[in-house]
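In: pasting a predicted model and its sequence here:
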Amino acid sequence: MLDANLKTQLKAYLEKLTRPIEIVASVDEGEKSQEMLALLDDLVALSDKITVLAKHGDEERKPSFTLGTPGEAIRLRFAGIPMGHEFTSLVLALLQVGGHPSKTSAELIEQIKGLDGDYRFETYFSLSCQNCPDVVQALNLMAVLNPRVSHVAIDGALFQDEVEQRQVMAVPTVFLNGEPFDQGRMSLEQIVAKIDTGASAREAEKIKAKEAFDVLVVGGGPAGAAAAIYAARKGIRTGVATERFGGQVLDTMGIENFISVKETEGPKLVAALEQHVAEYDVDIMNLQRAEKLIPGEGLIEVELASGARLKSKTVILATGARWRQMNVPGEDEYRNKGVAYCPHCDGPLFKGKRVAVIGGGNSGVEAAIDLAGIVKHVTLIEFDSKLRADAVLQSKLRSLPNVDVITSAQTTEVHGDGQKVNGLTYKDRESNELHPIELEGVFVQIGLLPNSEWLKRTVALSPRGEIEVDARGATSVPGVFAAGDATTVPYKQIVISMGEGSKAALSAFDYLIRQSAPETERKAA
């Protein structure tokens, strides 16, 4: 099942096990059960601490297997064959069940151990989803740390009947005690905060007690991370308040234009960014959404959704952007019920079905090409009279037999049966005629919107809502700088955001120096 190189790497990891692991496999005579047993046999051959028992005829999902250890009440199960993006989840689960300590903070570990209640989690994932491992790994760790938490990670593509029955149309989708819990990428901190209702209030009290920063970065994407590193390297007090560290990059699959790195994936790049920031004395405040910017004479304040306020001598706004929506009837109603924004994550759930891709730029055409290899049929709908994607992508798209391209078309409504999408209507912009299309999925790929609504009437924004900045990254408010996809700087690219974040930090440092200089020197400057 595993190739020689992977076995060598895995064997080195499994040497870190400090206690035995018992794997109980639930199997039938099917091909997938045999594949799973082959994987488990490889694990047994790589470590004398691992044993496998195969069960036939039980009532568990097949194929599936539990990980446990004698004397420990660990309830952790994989339903399916955790390869692809989920192979890392399997390796981490083996290490944690086998006694290797997690790198999670001691404070968060104690919070998980202290959860009061019984939590039965089920997560539906796809092997091609780069967002799913974070959720699977977080819930697996919770099941290892707290005997009142159980978790089953389920490959949605393998258990299609379940997916249909439970109306799962986006991954990751999490159920708690049989009821929908949440969808999409979630960190361990986010999950714990959602079930530990007092966590937010406790964190707000901690934030209120913090001293003023020299530089406060709002946002934790590439621009925010770069700004934090450059500021911290100057030896000044630096903080980062972010709703989720990594931002939009977490939802990016393939990255092939990050200079000096031939190719990587968004989550891998974010992990490297987070590790780099952690090398410096930076106060990272995750899961914090900024809601108000309050300029002041000496200190600038940022009010958070929790009600807490942070103070700083300078602020760098790096709030990034999010997927642009069509804003048509039915889009919000059927979001994650057939309306999706990540073809890599959710594409496998539409195997054999008909879908539409909205948008004819690079992202839209790439999405259509990827989906064409999974689904029955793809209809690409573009507002303009021609596609805007690179010529090589257009050529590939038009070579595919199960793709139709419609240009000069405006999507006017998404239709559904109350539970899931069953079609859409578009308007021919030349004839104004309306045309319905029957389908099961709609993938929206029409660009980004800056996360700047909370800054209206505080800093100058462009008609598109972008933060207006000068060549130094300065905004219309003294001491407030901005960088990244939320600004008027053209070309929304990771490498550009990093450069702009670095520049904004250098500008903020220069501002601090000039503010602290005697008045005569400031006038001369």
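Out: Done, it's in. Just so you know, these numbers come straight off a predicted model, no measurement behind them. Residues are numbered from 1 along each chain as shown.
In: make it CA atoms for all contacts and neighbour counts henceforth
Out: Will do.
In: right, and V135 touches Q190 too?
Out: No: with contact defined as CA atoms under 8 Å, V135 and Q190 do not form a contacting pair (9.8 Å).
In: show me which of the two is the more surrounded one.
Out: V135 (26 against 17; other CA atoms under 10 Å).
In: which element is the more buried one on?
Out: Take DSSP states H and E as the rule and V135 turns out to sit in helix 132-145.
In: what's that helix packed up against?
Out: Helices and strands touching helix 132-145, by 3 or more CA pairs under 8 Å, 6 or more residues apart in numbering; DSSP states H and E, are strand 72-79, helix 87-97, helix 106-113, strand 119-125, strand 149-155, helix 188-195.
In: residues contacting that helix, please?
Out: Contact partners of helix 132-145, identified using CA atoms under 8 Å, 6 or more residues apart in numbering, comprise 74-76, 85-86, 88-89, 92-93, 96-97, 109, 112-113, 121, 123, 125-126, 149-151, 153, 171-172, 184-188, 345.
In: same question for stretch 303-312.
Out: If you take CA under 8 Å, 6+ apart as the criterion, stretch 303-312 is touched by 200-201, 204-205, 207-208, 210-216, 288-294, 299-302.
In: tell me the angle the helix holding V135 makes with strand 149-155.
Out: 150 degrees (axes from the mean of the first three to the mean of the last three CA atoms, to 10 degrees).
In: and helix 132-145 with helix 87-97, angle?
Out: Angle between the axes of helix 132-145 and helix 87-97 is 10 degrees (criterion: the same axes, to 10 degrees).
In: run the chain-centre distance for helix 132-145.
Out: Put simply, helix 132-145 sits 15 Å off its chain's centre (CA atoms, centre = their mean, to the nearest Å).
In: list the contacts of Q493.
Out: Going by CA under 8 Å, 6+ apart, Q493 touches D485.
In: how near is Q493 to A25?
Out: Distance, Q493 to A25, by CA to CA, to the nearest Å: 45 Å.
In: can you check E256 too?
Out: To A25, E256 is 39 Å away according to CA to CA.
In: ok, these two, which is more surrounded?
Out: Taking neighbours as other CA under 10 Å, E256 and A25 compare with A25 leading, 26 against 12.
In: here's the one I want to compare it with:
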Amino acid sequence: MLDTNTSAQLKTLLERLESPIDIVASLNDSDKSDKIKELVTEIAALSDQVTARFDGQNERKPSFGIAKTGEQPRVFFAGLPMGHEFTSLILALLQVSGYAPKVSDEILAQIKSLDLKANFDVFVSLSCHNCPDVVQALNLIAINNPGTTTTMIDGAFFQDEVEERKIMAVPMVFQDGEHIGQGRMTLEEIIAKLDTGAAAKDAEKLNAKEAFDVLVIGGGPAGATAAVYAARKGIRTGIVAERFGGQVMDTMDIENFISVQKTQGPKFAADMEAHVREYGVDIMNLQKVKNIVGADQTAKGLVEIELENGAKLASKTVILSTGARWREMNVPGEKDYKTRGVAYCPHCDGPLFKGKRVAVIGGGNSGVEAAIDLAGLVEHVTVVEFDTKLRADQVLQDKLHSLKNTTVIMNALSTEVIGDGSQVTALKYKDRATDEEHIVELAGIFVQIGLLPNTDFLKDTAVELSNRNEIVVNERNETNVKGVFAAGDCTTVPYKQIIIASGEGAKAALSAFDYMIRSGQ
């Protein structure tokens, strides 16, 4: 099952095991069991520290668990953890043996203090680039909480269970059978969800911080670049981010960032964070901004930021770089059927619709690329475009039209997502030329219709927004509020691209520094 190169690499990694471990398989008479047995046997053959056992009693078969020799498994894999999940397998093998995880002492102490007794299930698809972070986070929590287990479940391996639980988006997480979350979640986000006192503790720490010279709001390409440029000036710099990496974390392939021929969003985001940390920037992750008050309105002449948890931060200057999010259709049924047929990431959720009929809403590059990808998995793809023509690059249109299982409907307004109470069954749309309504029967709807700026928290502030709710900036990235600058996809600057956002972040930091010099701060 493992090719020669993979086996050699895994053999080298297994030399780092801190103690003997057992891989305990729970099998039945299925072909899938044979594959599990083959994988477990091959891994055990690579190290004297690994023993393969086939006497497991896990109810979910086939599967295998990993445990220190003499202990019961708490980390399970129900499926073959290959593809994106192979790293999850390697880390589980090492960490179960006692190999130290690459997390801060503070985070590890917080995990251990959870003192959890729970059973987690996380449903994944092996093509999902968001799933490994969730699997690895839950594995680490289970390893450090003796009363807890976690199981990675490959939806393709357990299709009946996927159908029974109506799982139509991954990763999907259950705690003791109750749904607690879906989509990309970092280790810190999961801990915060499980640690009920985390918000109060965070607020106390944040309130104690001294004023910053530059405080960046948002941790995407614009914010990360702004922080690096500010920190390189030797001034006190901080980042407040709801999720470091921003929308890049949900991007699969990046092929247009000059000098980087190809990378993936999560890796790009991790590299950004490592670069920012190199300069000692104070990163305050998982924090959502509630309000902002300009320097000319505060007693100390500093810009003040209020967070959702009640904490307040102050800074001589602030750079708003909150980015954007996927635009929703805003039609009846969309919210009701999110993760139950309505999806926004074809890479992650596409495999769950194998052999089914789906629609893609939007005929731009994102929509047509999604349709092309999905066409290789599903029975049929219908592209629904509002305009009278597709807006994607011609090379993408040509590829789409060459596929036999795709249909394009243009000049169409999506009006309703229809379901049976548990999952999507159809899409209703109106022909804009005739006003005639039509219904397309299908199981999934992938929405790819552009972006909305993350500026809702600014609507009741003095910061000027455009009619599209973008932050209005000049050529120096200044807003209309003293000491407040902005950069990236949340602003009126055209062309929402990573490289443009990065450049705007650099400009904003330089402008903020220049402002402090000229104002004598």
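Out: Thanks, I have it. A quick note: this is a predicted structure, and the numbers were derived from the prediction, not measured.
In: so which residues of the second structure form helices?
Out: Here the second structure has its helices, by DSSP state H, at 4-14, 31-44, 86-96, 105-113, 131-143, 159-165, 187-194, 198-207, 221-231, 265-278, 346-349, 365-375, 394-402, 498-518.
In: buried deepest among the ones you listed, which one?
Out: Most buried of these by mean neighbour count (mean count of other CA atoms under 10 Å) is helix 221-231; its value is a mean of 30.
In: and it, what does it pack against?
Out: Judged by 3+ CA pairs under 8 Å, 6+ apart, the packing partners of helix 221-231 of the second structure are strand 212-217, strand 237-241, helix 265-278, strand 312-320, helix 498-518.
In: could I get these as JSON lines with distance to L427 of the second structure?
Out: Converted to JSON lines, these look like this (distance: least, CA to CA, whole Å):
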{"stretch": "strand 212-217", "distance to L427 of the second structure": "38"}
{"stretch": "strand 237-241", "distance to L427 of the second structure": "36"}
{"stretch": "helix 265-278", "distance to L427 of the second structure": "31"}
{"stretch": "strand 312-320", "distance to L427 of the second structure": "38"}
{"stretch": "helix 498-518", "distance to L427 of the second structure": "33"}
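In: ok, which of the ones you listed comes nearest I418 of the second structure?
Out: I418 of the second structure lies closest, by CA to CA, to one member of those: helix 265-278, at 32.6 Å.
In: check the fit of the closest one onto the first structure and give the mean distance.
Out: Following superposition, helix 265-278 of the second structure is found to deviate from the first structure by 0.9 Å on average (mean CA distance after the TM-score superposition for the first structure).
In: ok and that helix relative to helix 221-231, angle-wise?
Out: With the same axes, to 10 degrees as the basis, helix 265-278 of the second structure and helix 221-231 are set at 20 degrees to each other.
In: what's helix 265-278 of the second structure packed up against?
Out: With contacts defined as 3+ CA pairs under 8 Å, 6+ apart, helix 265-278 of the second structure has these neighbours: helix 221-231.
In: contacts for the helix it packs on, please.
Out: Residues from elsewhere that reach helix 221-231 of the second structure (CA under 8 Å, 6+ apart): 214, 216-218, 237-239, 245-246, 248, 272-273, 275-276, 279-281, 319-322, 487-488, 498-499, 501-510, 513.
In: L506 of the first structure matches what in the second structure?
Out: Under the alignment (TM-score structural alignment), L506 of the first structure pairs with L510 of the second structure.
In: now A370 of the second structure: how far from S88 of the second structure?
Out: Separation of A370 of the second structure from S88 of the second structure (CA to CA) stands at 26 Å.
In: do the same with S104 of the second structure
Out: As for S104 of the second structure, its distance to S88 of the second structure is 19 Å (criterion: CA to CA).
In: what's around D29 of the second structure, how many residues?
Out: D29 of the second structure, neighbours per other CA under 10 Å, totals 9.
In: contacts only, for it.
Out: Listed by CA under 8 Å, 6+ apart, the contact set of D29 of the second structure is empty.
In: ok so, going back, any chance of the helices of the second structure in JSON lines, plus distance to A359 of the second structure?
Out: Shown next, in JSON lines, are the helices of the second structure (distance: least, CA to CA, whole Å):
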{"stretch": "helix 4-14", "distance to A359 of the second structure": "38"}
{"stretch": "helix 31-44", "distance to A359 of the second structure": "31"}
{"stretch": "helix 86-96", "distance to A359 of the second structure": "31"}
{"stretch": "helix 105-113", "distance to A359 of the second structure": "41"}
{"stretch": "helix 131-143", "distance to A359 of the second structure": "23"}
{"stretch": "helix 159-165", "distance to A359 of the second structure": "20"}
{"stretch": "helix 187-194", "distance to A359 of the second structure": "31"}
{"stretch": "helix 198-207", "distance to A359 of the second structure": "40"}
{"stretch": "helix 221-231", "distance to A359 of the second structure": "31"}
{"stretch": "helix 265-278", "distance to A359 of the second structure": "25"}
{"stretch": "helix 346-349", "distance to A359 of the second structure": "11"}
{"stretch": "helix 365-375", "distance to A359 of the second structure": "8"}
{"stretch": "helix 394-402", "distance to A359 of the second structure": "14"}
{"stretch": "helix 498-518", "distance to A359 of the second structure": "28"}
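In: let me know which of those helices is the nearest to T415 of the second structure.
Out: Among the helices of the second structure, the nearest to T415 of the second structure by CA to CA is helix 365-375 (18.0 Å).
In: what range in the first structure does the closest one sit on?
Out: Matched against the first structure by TM-score structural alignment, helix 365-375 of the second structure falls on residues 362-372.
In: what do you get for stretch 91-106 of the second structure?
Out: Mapping stretch 91-106 of the second structure onto the first structure (TM-score structural alignment) gives residues 92-107.
In: what does stretch 346-355 of the second structure give?
Out: Counting by TM-score structural alignment, stretch 346-355 of the second structure falls onto residues 343-352 of the first structure.
In: now what about that stretch, what contacts it?
Out: By CA under 8 Å, 6+ apart, the residues outside stretch 343-352 of the first structure that reach it are 126, 128-132, 156-157, 160, 169-172, 253, 340, 367, 370-371, 374-377, 440-441, 443.
In: with that, I have no additional questions.
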